[in-house]
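# Here you go, sequence then predicted model.
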Amino acid sequence: MTNGLMPWVASHAHLVPEPLVRAGFLAAADVAWLLRVGSVRQLERNLAHVLAWRDAQCTGGEADVDVISRRRLRAMSRRGMRSYFTYFSEALTVKGRTREQLTARIRGTGDGLASLKAQTGHGSAPVAMGHQGNWDYDGFWARLEVAPVTTVAERLADERTLRMFVDIRESLGINILLTGTPHLTERLEEALGRPHTVVPLLADRDLGRNGEFVDAFGSTIRVARGPATLAYDTGLPLYVANTYRERLHGERRKRAGSAHGYVCRISGPLDIDRFRGLEREAGIHAITQAWVDTWARGIADAPQDWHMLQPLFLADLDLSRLHAVPEEVRRRWEQEHA
C-alpha cells in the first residue's frame, strides 16, 4: 500500500472521497489493533508509562506501570491507533481540501501563543513538539497565523514515499529540510537568523545513535537534541507545542467538512537565560529537560493522540546501538533489567 496506493491517493486527492479514505484507514487501524501487532504492543508499553504517571500526579503516589489494567490499556491503544491512522488519511487527502476547510480544522491556543506571535512578529523562534495530533495541519496553521515555517522531515529509505510526504507539506506552505542534509543545524540557525520565522521540530524521538536522555513520565526517555541546541546556540526563546483532536460543531464543522479538527496548544517561552551560564552540553541537557517537562504534561492531557509506536523508554532501548550513553543512565538500565 505504501509503495503504490498511498502515493496515488495523495496525487489524486481531489478525485477520492475523504470519508472513503478515512474509513479504509480506520478499518486498517482496527485490524492492527485486534491482531496486536508489534507496533501496537509498543504503543501500549509507551502508553502504560503515561497513564501510570498521570494517575500518580492525581494521587501523589509513585508511577507504576504494572497497576494499569489490560482493559484500560487496550481501550486507550485502540483510540491511539485510530488517531494515528486518521492522521495518514488526512495527510493523503490534504491536496483535495480547500483553504477554508483546512483553516476550520486547526486552531491555536495556549498561554504561549500571544508571546510566540509577538516574538515572530519581529524575530524568530524554535518550537519543540512531538508526534501528536496532525503536525502537518500545525505547520499550515503556523504559516498563516504565526510566521513562515521551516522544519525537518525524516529522510525515508523509500524515495517515492519520501517525495510524497515532502510534497504534501510543501503544498501547505512548509519549507522542508531532510535529516542527513549537510550542515543541517547551521541551516536551521540561518533560518532562525531571519526575522518572522518559526522552526518547529518533532523531537520526541531520536532514531539515530545520538540523543538526549531525560526524565519523563516517572521514567527515562531519549529525545532529539535539536530544539535545545538551537535555543542554546541562538539565545532565542523556546516554545512547546501539543496538539489534540477535538470534535467540531455548528458552522465550524460545516466549513471544515469534518466532524473533527485539532487544537494546537502553545506553551512557553522557556526561560533560556537561566541556562546561559552552563557549559554547552550541560545547557543543552537542562533545556531539553525543561521542554520535555512541559511537553509531557500536554501528552498526559490527551495520550490517545500521541503517535509513539517506537521504543522510547529506557527499558525498551538497546544501549549497545547508542552513542555516548551517560553512566548513570546505563546503571539505571541495568537495574531495570536485573
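Sure, I can see it.
# all contacts plus neighbour counts: C-alpha atoms, from now on.
OK.
# From K95, how far off is the nearest residue to V16 once chain neighbours are set aside?
Excluding the flanking residues, the one nearest V16 by CA to CA, 6 or more residues apart in numbering is V9, at 7.0 Å. As defined by CA to CA, to the nearest Å, V9 lies at a distance of 10 Å from K95.
# do A147 as well
Counting by CA to CA, the gap from A147 to K95 is 21 Å.
# In terms of packing, which of those two has more residues around it?
A147 (23 against 20; other CA atoms under 10 Å).
# Thought P195 was touching the more buried one, still the case?
No. Using CA atoms under 8 Å as the test, A147 is too far from P195 to be in contact (9.2 Å).
# intersection of neighbour lists for these two?
T120, G121 (CA atoms under 8 Å, 6 or more residues apart in numbering).
# all strands of the stretch 51-200 of the chain, in order?
Remark: strands assigned in the stretch 51-200 of the chain by DSSP state E, counting those that start in this stretch are 106-109, 124-129, 150-153, 175-178, 197-202.
# Leaving out sequence neighbours, find the closest residue to L236.
Nearest to L236 is A125, by CA to CA, 6+ apart, at 6.0 Å.
# try it against this one:
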Amino acid sequence: MGAAQDRLVDGLYGLGWAGVKKLPEPAAVALGHRIADFAWRRRGKGVLRLESNLARVVPDAGPERLRELSQAGMRSYMRYWMESFRLPAMDPARFGTDVSIEDDHILKEAVASGRGVIAALPHLANWDLAGAWVTGHLGIPFTTVAERLKPESLYDRFVAYRESLGMEVLPHSGGAAFGTLARRLRAGGLICLVADRDLSASGVEVEFFGATARMPAGPALLAQQTGAALLPVTLYYGDTPRLHGRIHPEVEVPAAGTRTEKTAAMTQAMADAFAQGIADHPQDWHMLQRLWLDDLEERSA
C-alpha cells in the first residue's frame, strides 16, 4: 500500500468516525444498508468469500438462500461499522438497555472469584458494543489485543476508539502481548479476545463445520498457565435490544494429557461453542476471509 493510498484509507475511516456519529440514528442505519447493498451487488472477493463460508455453515442452502444470507451478512457487517462509528458518542445508559446477554451470571461470578477471566469471541455481530456493555454497564475494565494495521495512523485510530470505551488495548505483534495478558489474568483481571481465525504456524487445528480450520492457541494456553476461566461468548443482532449474546459454560482444563493435548482439546471445545452461535445466527458472522485449510490450499495451488 503506497503513501497516497494509506492517507486515503485513513481519511475515509476518519470521516466515518467524525461524520457518522453526527447523523440521526435512522439516517446512519439507512446509509449502512445502502453501502452494504452496493457492495453486495458488486459481488467482489469479500462477498464471494462470505458466501463460500456461509455455504459450509448452512450446507443445505441453495444458491438463492446463500445470496439472501450473504446480503443479510453484508448488512450486518456494515451495521457493525455504523454502530462502531457512533459508539463513542452513545449515551452509556443505553448499554444496559441495548444489550442483553444470556447467562451473564457466569461472567460476573468468574470475575468476582478473582481467578482471572478470558472471554473468547468469534467475529459475530458487534464485539465492540459487547465490550462497551462490559465496561460501561457492568463496570468491569478489561484488556484486549488489536492487530497492527496499516497505515499506522489507522491502527492509532482503532486504539484510541477502543480506549475511549474503557478498554486497555495491546498491540498484537512479536508475542509480547501474551506476557502482559498473563499478568492481567494473574491479577484477577478480564481479557477479551476475538479468536475464531488464526493463520499462523502456532494455530491449533480444529474441526469446524465438518472441515479443518485453525484457531489461536492463546486462550487455552493462558487458561492453563494462569488458572483463569476460559469463557466462550457468542453474539447476534436483534432489534430491541439491538445486541444479544450468550456466555457459554467454562472450558475446563483437561485433567490429563500433555500441554499440547490439553490445548488442542480446549481449543476444539471453544470452536464448538463458536459453531453453535454461528449456526444459530449465520447472517451475523462477519468472516469475509479464507478460514478453512482447504480454502487456503486452493489459493496457494
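Okay, I see it. This structure is a prediction, so every number in the text was calculated from the model and none was measured.
# Mind checking the TM-score on these two?
In this superposition the chains share a TM-score of 0.90, using TM-score structural alignment, normalised by the length of the second structure; 292 aligned residues with a CA RMSD of 2.1 Å.
# Now check the second structure for the residue matching the residue nearest to L236 of the first structure.
Alignment note: A125 of the first structure maps to V117 in the second structure; criterion TM-score structural alignment.
# residues in contact with its match?
Neighbours of V117 of the second structure in contact, by CA under 8 Å, 6+ apart: L107, A110, V111, L185, G188, G189, L190, I191, A228, A229, L230, L231.
# Surely I221 of the first structure and A203 touch.
No. Shown here, I221 of the first structure and A203 do not form a contact pair, counting by CA under 8 Å, at 11.6 Å.
# Straight-line length of stretch 85-92 of the second structure, end to end?
Here the two ends of stretch 85-92 of the second structure are set 15 Å apart, with distance taken as CA to CA.
# burial of whichever residue in the second structure pairs up with R107 of the first structure, as a residue count?
The pairwise alignment with the second structure assigns R107 of the first structure to S100, based on TM-score structural alignment. The number of residues packed near S100 of the second structure is 20, by other CA under 10 Å.
# S100 of the second structure against T240, yeah?
No. In this structure S100 of the second structure lies outside contact range of T240 using CA under 8 Å: 9.2 Å.
# Enumerate every residue touching the match of R107 of the first structure.
P241, L243, H244, G245.
# try G96 of the first structure
H12, A13, H14, L15 are the contacts of G96 of the first structure under CA under 8 Å, 6+ apart.
# what stretch of the first structure does stretch 268-286 of the second structure fall on?
Stretch 268-286 of the second structure covers residues 289-307 of the first structure once aligned (TM-score structural alignment).
# What of stretch 164-173 of the second structure?
Against the first structure, stretch 164-173 of the second structure falls on residues 171-180 (TM-score structural alignment).
# Which stretches in the stretch 101-250 of the second structure count as helices?
104-113, 127-132, 152-164, 176-186, 218-226 (DSSP state H, counting those that start in this stretch).
# and the gap between the residue nearest the centre of the second structure and K150 of the second structure?
Closest to where the C-alpha atoms of the second structure average out (CA atoms, centre = their mean) is H123, at 3.4 Å. Relative to K150 of the second structure, H123 of the second structure is positioned 20 Å away (CA to CA).
# Is Q304 of the first structure in contact with R79, as I believe?
Yes. At 5.6 Å, Q304 of the first structure counts as touching R79 under the criterion of CA under 8 Å.
# neighbour count winner among these two?
Q304 (23 against 17).
# how far away is that one from V21 of the first structure?
21 Å.
# Equivalent analysis for A300 of the first structure, please.
Using CA to CA, one gets 29 Å for the distance from A300 of the first structure to V21 of the first structure.
# what do you get for A241 of the first structure?
In terms of CA to CA, A241 of the first structure sits 28 Å off from V21 of the first structure.
# M308 of the first structure now?
For M308 of the first structure, the distance to V21 of the first structure - CA to CA - is 22 Å.
# Compare those two (neighbour count), which wins?
Between M308 of the first structure and V21, M308 has the larger neighbour count (other CA under 10 Å), namely 24 against 19.
# Just to check, that one is in contact with N46?
Yes. If you go by CA under 8 Å, M308 of the first structure and N46 touch, sitting 7.2 Å apart.
# picking that back up, any idea which of the contacts of G96 of the first structure is closest to E212 of the first structure?
A13 (38.8 Å; CA to CA).
# what's the burial count for D6 of the second structure?
Here the number of neighbours of D6 of the second structure (other CA under 10 Å) works out to 15.
# contacting residues for the residue nearest to it when sequence neighbours are not counted?
Leaving aside its chain neighbours, D6 of the second structure sits nearest to P151 (5.4 Å; criterion: CA to CA, 6+ apart). Residues counted as contacts of P151 of the second structure (CA under 8 Å, 6+ apart) are D6, R7, V9, D10.
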